[in-house]
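# build the 3D model from these lines:
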Amino acid sequence: MTSIDLKRNGAVAGPLLMIAAGALFAGANTAVQAAGMTFGMAPATTAFWQYAVALALAAPMLGWSSWRTRQPGWHILRVGFAVIGVQMWVAGLAVVPIWQAIALILSSPLFVTLGAAFFLGECLTWQRAGAVFAGAAGGVIILAPWTDSFSLNALLPVGAAAFWAASSLVTKHLAERDSAATLTLYLLVMLVPLNAGFAAGAGFAISGQAVWVVTLAGLLTALAQYALAGAYRLTDAAYLQPFDHVKLPLNVLAGIVVFGFAPPGLMWLGASIIFAACAWIWQDET
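Prediction:
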């Protein structure tokens, strides 16, 4: 197989894995919402069990070979960026309206695209940049953040987006030498004790009825992380970012189906723009 064939295969399989990861994350997020809204679990407790279950399910399937890595420092840095992003995100949700916060988090692919060009040496074409901005515009149309007043507190979700972008860039760097299984395993192993520390105050108790919801969230989270790592192994991080926007309409759709929640924006128009941007960049790259 020639290098052109390998690149073409990555240009097809990479986005498919990115979209699959988005769908799996949407399912996991819906299960996490159900744990809190239906069963009254504290967010920190839910997060701990979500990743603990994910680790318990993933570790036996990934095997001992997944522990091999020559980049432990980069794995620690990846998780560190992700944890800081999570804390800024949680702090932002306490002071910023939810739809505005989610709209601002759409800046993460923009940070990844620029970071991939400056730090990873990837080619930043106008097509890639245009697709990312078009996807972000579609997300803004869905969320309609202009219905809420703006404040400096909005910098918290933007900061979360920047740190999550940094985590994605480190993931891409790690994926050059480590397998998707290794990336998934080290992320889960490091996150579980950190989540345990955050959950210590809220407690670790879980009701019998909530067990199946948390188990589902853990399973979907493990699969999503594996798919995400696989996508970054196959193709450029900048190319994948427009497809990262697909998770927004998927999350909104899951919320509508399960809880009957709908954002104030134009769901189908925004989703159409996102999917059109993905189809355009996909056709251009392949």
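# hey, let's count contacts and neighbours off CA atoms from now on
Will do.
# which other residues reach the helix or strand harbouring residue 189?
Using DSSP states H and E, residue 189 maps to helix 180-199. Helix 180-199 is contacted from outside by 44-45, 47-48, 51-52, 54-55, 58-59, 62, 66-69, 75-76, 79, 171, 174-175, 222, 225-227, 229-230, 233, using CA atoms under 8 Å, 6 or more residues apart in numbering.
# okay, buried residues for it please.
180-192, 195-196, 199 (16 or more other CA atoms under 10 Å).
# inside helices: which ones of the contacts of helix 180-199?
When the contacts of helix 180-199 are checked against helices (DSSP state H), the matches are 44-45, 47-48, 51-52, 54-55, 58-59, 62, 75-76, 79, 171, 174-175, 222, 225-227, 229-230, 233.
# filter those down to the buried ones.
Buried among the ones in helices among the contacts of helix 180-199 (16+ other CA under 10 Å): 44-45, 47-48, 51-52, 54-55, 58-59, 62, 75, 79, 171, 174-175, 222, 225-227, 229-230, 233.
# would you do the same for the sequence below? I want to compare the two.
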Amino acid sequence: MNNFHAALLLTLAMAGFAIEDAMFKVAAADLPQGTLLTLVGFLGALLLAIVAWRKGERVISPTFFHPIVIIRNLAELAGTACMVMAITTAPLTLATAVAQALPLAVMVGAAIFLGEQIGWRRWIAVCVGFAGVMVILRPGTHGFDIHALWAVGAVIGLAVRDVSTRCIPPHISSSALATWGFTCSGCAGLMIAAAQGQLPMPQGTQWLPILLAVVSGIAAYLALIISSRIGELSAVIPFRYTRLLFAMILAILIFHERPDIWTLVGSAMIVGSGLYALYRERKRMRSMMG
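Alright, predicted model coming up:
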């Protein structure tokens, strides 16, 4: 195990995902969300299919119709669509901050549906993290942005995806799952385009942020996979939260956003509770092994 390089790769992956989100928001100034998600989804699926083919892995397979795979892909479709809507309609920092509750939501889902044991300390951490989401959203106040609810929908959808992934048969490759996931994202884009009644194609320089989103997203995904294979999960997983830092930097530099004190406090609550939950899990695993 090489935890240093794994942590570095995971940090780079989070930077890549933050760039992808920022490019989505840039492109959304000229193009509707349906077009963006359709292009990024299908272009990403094509590139990942090529990667899988070069590795000798099958992408077109009857395993696509495995019930758990179908649930995962539908959740991916819903979660990705919600995240794109959140990024393009709400402040980038706000949407990304709410999305950091995903690990806590996955932990709750694993406890409910997979029977994983969660101690009372981690349940408190979950409550604190979700309270942090409420601090950021501030429902019922003048600071409430209804578009931020898309990020809540994204957390729910992506949590179902991640919990389902734990039940995927081992013979189904990660490349195939990722290809299907991007394909579902493209399908979600078509559905949004149908609802919006338009699917205009980019012209000239409008392609630039879209291509940057595809390249950064694919690079981030590959770095994430490599990181998970060469490092200890419990040692490197805290670096996932660097995505929020990168998102804040890009939001300030590109979109001139200024996160308010409530967004910062809520973000600290979410990240802090997530890190504490990871610490408790690591301590539990060590006691079991010892």
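# now, which of the buried residues of helix 180-199 of the first structure sits nearest residue 28 of the first structure?
residue 188 (14.9 Å; CA to CA).
# the second structure: which residue goes with the closest one?
Correspondence of residue 188 of the first structure to the second structure, assessed by TM-score structural alignment: residue 182.
# and residue 35 of the first structure, which of the three is it?
Secondary structure, DSSP: H, G, I helix; E, B strand; the rest coil: residue 35 of the first structure is helix.
# count of residues packed around the residue lying closest to it once chain neighbours are set aside?
In this structure, residue 35 of the first structure finds its nearest non-sequential neighbour in residue 41, 5.7 Å apart by CA to CA, 6 or more residues apart in numbering. By other CA atoms under 10 Å, the residues close to residue 41 of the first structure number 22.
# in terms of contact, does residue 41 of the first structure touch residue 206 like I think?
Yes - shown here, residue 41 of the first structure and residue 206 form a contact pair, counting by CA atoms under 8 Å, at 7.3 Å.
# gap between the strand or helix carrying residue 129 of the first structure and the chain center?
Residue 129 of the first structure belongs to helix 126-143 when elements are defined using DSSP H and E. With CA atoms, centre = their mean, to the nearest Å as the basis, helix 126-143 of the first structure stands 17 Å off its chain's centre.
# what's that helix in contact with?
By CA under 8 Å, 6+ apart, the residues outside helix 126-143 of the first structure that reach it are 99-100, 102-103, 106-107, 109-110, 113, 238-239, 241-242, 245, 248-249, 263-275, 277-278, 280-281, 284.
# are any of the residues you listed buried, and which?
Buried subset of the contacts of helix 126-143 of the first structure (neighbour count, 16+ other CA under 10 Å): 99-100, 102-103, 106-107, 109-110, 113, 238-239, 241-242, 245, 248-249, 263, 265-267, 270-271, 273-275, 277-278, 281.
# among those, name the ones in helices.
Residues of those located in helices (DSSP H): 99-100, 102-103, 109-110, 113, 238-239, 241-242, 248-249, 267, 270-271, 273-275, 277-278, 281.
# any idea how far the match of residue 188 of the first structure lies from residue 80 of the second structure?
9 Å (CA to CA, to the nearest Å).
# swap in residue 223 of the second structure?
Distance of residue 223 of the second structure to residue 80 of the second structure, computed by CA to CA: 20 Å.
# quick one on the thing from earlier: tell me the secondary structure at the counterpart of the residue nearest to residue 35 of the first structure in the second structure.
Residue 41 of the first structure maps onto residue 31 of the second structure when the alignment is built from TM-score structural alignment. Here residue 31 of the second structure is coil, with the state taken from three-state DSSP.
# might one say that residue 31 of the second structure is in contact with residue 203?
No - Residue 31 of the second structure is not in contact with residue 203 according to CA under 8 Å; the separation is 10.0 Å.
# neighbours around residue 61 of the first structure, how many?
Other residues near residue 61 of the first structure number 10, with proximity taken as other CA under 10 Å.
# and it, what's its match in the second structure?
Using TM-score structural alignment, residue 61 of the first structure pairs with residue 51 in the second structure.
# residue 185 of the second structure versus that match, what's the distance?
From residue 51 of the second structure across to residue 185 of the second structure, the span is 18 Å (CA to CA).
# three-state assignment of residue 117 of the second structure?
Per three-state DSSP, residue 117 of the second structure ends up coil.
# pull the contacting residues for it.
For residue 117 of the second structure, the contacting residues are residue 111, by CA under 8 Å, 6+ apart.
# over to residue 200 of the second structure?
31-32, 35.
# check residue 153 of the first structure too.
92, 95-96 are the contacts of residue 153 of the first structure under CA under 8 Å, 6+ apart.
# of the residues you listed, buried ones?
Among these, those classed as buried by 16+ other CA under 10 Å are 92, 96.
# which one of the contacts of residue 153 of the first structure is nearest residue 166 of the first structure?
residue 92 (18.4 Å).
# what helix or strand is that closest one on?
helix 72-93.
# quick check: residue 165 of the second structure touching residue 72?
Yes - using CA under 8 Å, residue 165 of the second structure makes contact with residue 72 at a distance of 6.6 Å.
# against residue 73 of the second structure, how distant is the nearest residue to residue 179 of the second structure once chain neighbours are set aside?
Nearest residue to residue 179 of the second structure, sequence neighbours excluded (CA to CA, 6+ apart): residue 45, at 4.7 Å. Here residue 45 of the second structure is placed at a distance of 13 Å from residue 73 of the second structure (CA to CA).
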